[in-house]
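# Only the shape, not the letters, is given here:
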């Protein structure tokens, strides 16, 4: 007699009583107070049942609310004659399926005969590592006196479940897709590494083990000794310390193998073209961490191999795709029944803007640099990142993209653009005294240089601080800030990996404006951004950098009309006759050196910079605390370009053959 009742809507996210028509509600709960409205003359025999909280719909709502909260005790309190193993059955259901959350979206009366009733509900269960599983199931009620009671049966969990049955599941990932270079060549391929570790029970001299691992592979001896001192470690338990590529293993094996306790294991891995190749940018893969699980969400589970850093992490969902799997009902009598199939998706390759030859040259340039350093190259016409390398390889900060430093005299490219836009020419006469005063603060030239009256070209080539402080003071108060904006300072952009860009805060006074003019003060940049600055000085247009080939182009800005050609003139002078003349033999090279002060020591420490452009490629070289840009960064720039030229010649020969 309840066949005509309207559906009751239920949602587990907003715990409210479902809206039911007066007719449906009175019929469902059998409320006598509603009888004058709800009972039609054609059905005068409807029994009168008191309006009590034990109504069927109310019981159903309370049960499903408790289920959505994973409050098994509250679920059990709603039931009549709950099975003795009710808690255990629910725990087994949750464990077997990997349920991490449940919600219930609708509730409707399916049947009622006066003594019993059945309500159908729609459940959505999130299964860890697989996704959402939707189930239409039932709650069964029986009337006891004047009340409805909810009796639990296995079909509450699934309509096909019977006593003694269990649930099972399978899950698997497809092959991980590759990171590609700009031409579509793979930068990551499956391969094999050698895991170096120890068997504690075979170690005779712990200090000797720690010493040789440090000497041959750079493993922290404190880490080795701490691992070997763990009380719970088993004598024959392999304790891994580092994975090395086969070529590296061959180099160190003769030194490691004779030491008692050191052993090796082969392991499948994801390899780049060479050890350390674009290591910070491409990133690494490994077993998912607890922190990564929180970020990646319920599609992932413990034990999954995921991207842990770099583009492997940033592009995880694209590279990994989706896992496939099944939910099955395992019959007590044997056999199984497929309940749900989750169709996985293959990972998709991600094409970067990196060029294999340019990246290899960047790695070669920084190969034996012991200080923290970075080298970035970009396409002057597009802002696409051609190469990006950071050192040391074993440290997490990606200095090339995320490190922020004062740019020092490399910022004079920006100041020069501002004064050129104001009417000066490379041959304009300017003064370069030993020192000047701005805002009651004295500023001196580096190494006490004095040029006297000279040209803008020569002052730029020899990086005269006092010249540019004086010139900036004559500009409109916002002219320098506007020029910085044209070079992307203060502009947000998405590279594809975290990178904060460049900052040029509004100067607080004349002294800070003077410091800003020579790249000190509060001006901060990343090596990546300075590569875009020198690229813009050459091309006339600043392009936001990007690492992903299929990403939309970011913001851009055009330099002041008429300034690119004289800027190129100034940057050529730096190489031909100025602070970078040690690179004069490199054909077509233009650029600017920088020696940026930092810290509180007297005299202050300095970062070594060189930003350069050649043949449609802008690049920046930074050595943290390296000293003088012309003496430290310029030689690395030369090495970079020579390695690139050698690779180009080799490639040409290969193509010709």
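Received, thanks. Predicted model only: the values in this text are computed from it and were never measured.

# all contacts plus neighbour counts: C-alpha atoms, from now on.
Noted.

# Now the residue nearest the centre of the chain. Nearest residue, chain neighbours left out?
Centroid-nearest residue in the chain: residue 314, 3.7 Å away (criterion: C-alpha atoms, centre = their mean). Once flanking residues are discounted, residue 314 sits nearest to residue 497: 6.9 Å by C-alpha to C-alpha, 6 or more residues apart in numbering.

# what separates the residue nearest to the centre of the chain from residue 349, distance-wise?
13 Å (C-alpha to C-alpha, to the nearest Å).

# before we move on, what about residue 491?
Residue 491 is 30 Å from residue 349, by C-alpha to C-alpha.

# coming back round to it: so the residue nearest to residue 314 touches residue 310, yeah?
Yes. Judged on C-alpha atoms under 8 Å, residue 497 makes contact with residue 310 at a distance of 6.9 Å.

# which residues are in contact with both of the two?
Common neighbours of residue 497 and residue 310 are listed as residue 281 (criterion: C-alpha atoms under 8 Å, 6 or more residues apart in numbering).

# Take this one as well and set it beside the first:
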């Protein structure tokens, strides 16, 4: 520390001494100076200066002060001199200590005393271990116990875990059994990349007879480094089973990893050996809830009998761990995964129509459950006709009105093409809806304005500001200022949606009310690190009952007589429509519909317009506890 810094600290201590607690002892400035210099030396790490102000062996005092910092793994000490009292050649000073326990987080505060007496005309601190702390005695040392809480699971709606058992490998040492702790930490640091000084500080601050975990490995990393680790004398490996491997839906549940040097640098904070960190999905979003915080104790340990321990201070975890209860259903998830096993790339999102709760999220390897099924931005195609027809029915259009479905049509300069248009009698609005005739539906652009179409989409949650713990996309529409833009919207060409947003649209028609999505029911809030302030929850939006009834008839005809026939399944009526769309010049096949209380959106990467409906059919024919 520089001379200026030392003078600043000394001045602070001197000012702290100028309190009403002081007695006539201030007439003895040398006593005050002895106290000040001892505390300043201790606080700044100038242990030689501090030791010179005591009556003890300077080498012994220096070592005791150095050891105190190591044994507490302290980042810093800070002292306030709160009073000096006494008469004659016997004086006692009171001080307040604040010890920053570094990566162990808590600030330890305690009151101490410094007895002083005159030695050959000079004031000296009467040395004993109790100078460091009133309860520290000869033959004892400080130690810090750190007890982490076990990581909690992520659960489905029935409280079944959505993780499988995985094995972590923990490298530990017993400090008293090590012949050379510095060498052990040097070798371990070279192999693992963890800083040598941090490994060593954990050993020095632990109780000598207690096993100290230093580094944790996953299976792959241990297979790579295990032989080198076990070759270090004194290092023992313990297998630690934990429910960490994500079960389906794996990308929604998320991955967990043991703390690595790279993660410590990336995340900061008090990550320790044995800690686990959520890297993706809900494991990342709810890291603080799942892991809570550690219990920390400062103790004294008898050097001759380390089992004799006295607790000086204890901090209970300030955040209790708690499982994350989701709305997912393991049976529905297995059914969804099986439905997508036919070889066609795609994804499926299932929600409970009456609540908006997400039941299953499944994708093939080509897609990601979070970034595509929840947050993907895909053209809606003629599935947007659900919103279009809702607006048309409100505008008093007759569902039985005949509308030609030609192969090609131009509306306001925008051109539309319908592959394989029907032959024979001109179809009705209902029949065109059921078959997804783009040219017929686009022709209705002049029957409804862009504002009416936008209002209908808003009722169905398109663009709604919902918030889930994971990334999601509720949809977006381009401005509808021309007939061409409105026609493109009716055809879903300038409307982007996610499979999640369309599953909620299907749920709205099925239940008569649009509801925002729900994925997690407990805890009620996200981690502060993820969400600074909870958003205002969205309210459900009741739909016009008469309009909904007409839409249900339309969507039932999509399965009975329209292009969604492949979605039909026994055990209850299936409702739904199909649509085709293109993204990045690749054809997509939609199905949006429901059976019972389970609403789904399927998006398949296929030129076959019925591919989405076929996947939905396999899903509806599977087991469904929620139906």
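Perfect, I can see it now. Since the structure is predicted, the reported quantities are computational estimates derived from the model, not experimental observations.

# Can you name the residues that contact the residue nearest to the centre of the first structure?
Residue 314 of the first structure neighbours (C-alpha under 8 Å, 6+ apart): 307, 496-497.

# Would you mind finding the match for it in the second structure?
Taking TM-score structural alignment for the superposition, residue 314 of the first structure sits opposite residue 285 in the second structure.

# what do you get for residue 588 of the first structure?
So residue 588 of the first structure corresponds to residue 573, using TM-score structural alignment.

# Around that match, count how many other residues there are.
14 (other C-alpha atoms under 10 Å).

# which residues touch the residue nearest to it when sequence neighbours are not counted?
Distances taken as C-alpha to C-alpha, 6+ apart place residue 595 nearest to residue 573 of the second structure, at 6.1 Å, with adjacent residues excluded. Applying C-alpha under 8 Å, 6+ apart to residue 595 of the second structure gives the contacts 572-575, 620, 627.

# which of these does the first structure keep?
Using both residues aligned by TM-score structural alignment, their matches' C-alpha atoms under 8 Å, the first structure keeps these contacts from those: 573-575.

# Tell me where the stretch 1-150 of the first structure has helices.
22-29, 35-38, 56-68, 72-78, 86-97 (DSSP state H, counting those that start in this stretch).

# could I get the ones you listed as CSV with mean neighbour count and distance to residue 610 of the first structure?
Output for these, formatted as CSV (neighbours: other C-alpha atoms under 10 Å; distance: least, C-alpha to C-alpha, whole Å):
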stretch, mean neighbour count, distance to residue 610 of the first structure
helix 22-29, 20, 79
helix 35-38, 14, 86
helix 56-68, 21, 60
helix 72-78, 17, 66
helix 86-97, 16, 58
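
# contacting residues around residue 280 of the second structure?
251-256.

# Which of the residues you listed sits closest to residue 582 of the second structure?
Nearest to residue 582 of the second structure among the contacts of residue 280 of the second structure is residue 251, at 25.4 Å by C-alpha to C-alpha.

# Aligned counterpart of the closest one in the first structure, please.
That one, residue 251 of the second structure, aligns with residue 280 by TM-score structural alignment.

# burial count for residue 478 of the first structure?
The local packing of residue 478 of the first structure (other C-alpha under 10 Å) involves 11 other residues.

# What separation is there between it and residue 561 of the first structure?
18 Å.

# ok, the spatially closest residue to residue 347 of the second structure that is not a sequence neighbour to residue 506 of the second structure distance?
Counting by C-alpha to C-alpha, 6+ apart, residue 347 of the second structure lies nearest to residue 363, which is 4.1 Å off, once chain neighbours are set aside. Distance of residue 363 of the second structure to residue 506 of the second structure, given as C-alpha to C-alpha: 19 Å.

# In terms of neighbours, single out the busier of those two.
residue 506 (32 against 26).

# Please list all residues in contact with residue 576 of the first structure.
Contacts of residue 576 of the first structure (C-alpha under 8 Å, 6+ apart): 583-584.

# what's the closest non-adjacent residue to residue 612 of the first structure?
Per C-alpha to C-alpha, 6+ apart, closest to residue 612 of the first structure is residue 591, 3.9 Å.

# which among the contacts of residue 280 of the second structure gets closest to residue 447 of the second structure?
Closest to residue 447 of the second structure, out of all of the contacts of residue 280 of the second structure and judged by C-alpha to C-alpha, is residue 252, at 42.1 Å.

# any idea how far the closest one lies from residue 322 of the second structure?
Counting by C-alpha to C-alpha, the gap from residue 252 of the second structure to residue 322 of the second structure is 18 Å.

# The two - which one has more neighbours?
residue 252 (24 against 18).

# tally of neighbours for the equivalent of residue 181 of the first structure over in the second structure?
Matched across to the second structure, residue 181 of the first structure falls on residue 156, judged by TM-score structural alignment. Residues lying near residue 156 of the second structure (other C-alpha under 10 Å) number 21.

# Correct me if wrong: residue 156 of the second structure contacts residue 329.
Yes. Counting by C-alpha under 8 Å, residue 329 is a contact partner of residue 156 of the second structure at 5.6 Å.

# quick one: the match of residue 251 of the second structure and residue 317 of the first structure, what's the gap?
Residue 280 of the first structure is 19 Å from residue 317 of the first structure, by C-alpha to C-alpha.

# So for the two, which residue has more residues nearby?
Taking other C-alpha under 10 Å, residue 280 of the first structure and residue 317 do not tie; residue 280 has more neighbours (25 against 16).

# what sits against the more buried one?
With C-alpha under 8 Å, 6+ apart, residue 280 of the first structure has these contacts: 309-310, 389-390, 393, 396, 398.

# mind listing the helices in the stretch 301-450 of the first structure by residue range?
310-314, 316-320, 356-365, 399-402, 412-421.

# between these, which one is nearest to residue 341 of the first structure?
helix 316-320 (18.9 Å).

# Show me how far stretch 569-586 of the first structure is from its chain's centre.
Put simply, stretch 569-586 of the first structure sits 39 Å off its chain's centre (C-alpha atoms, centre = their mean, to the nearest Å).

# got it, and stretch 269-278 of the second structure?
The answer for stretch 269-278 of the second structure is 14 Å, by C-alpha atoms, centre = their mean.

# so where's the longest helix in the first structure?
helix 629-656 (DSSP state H).
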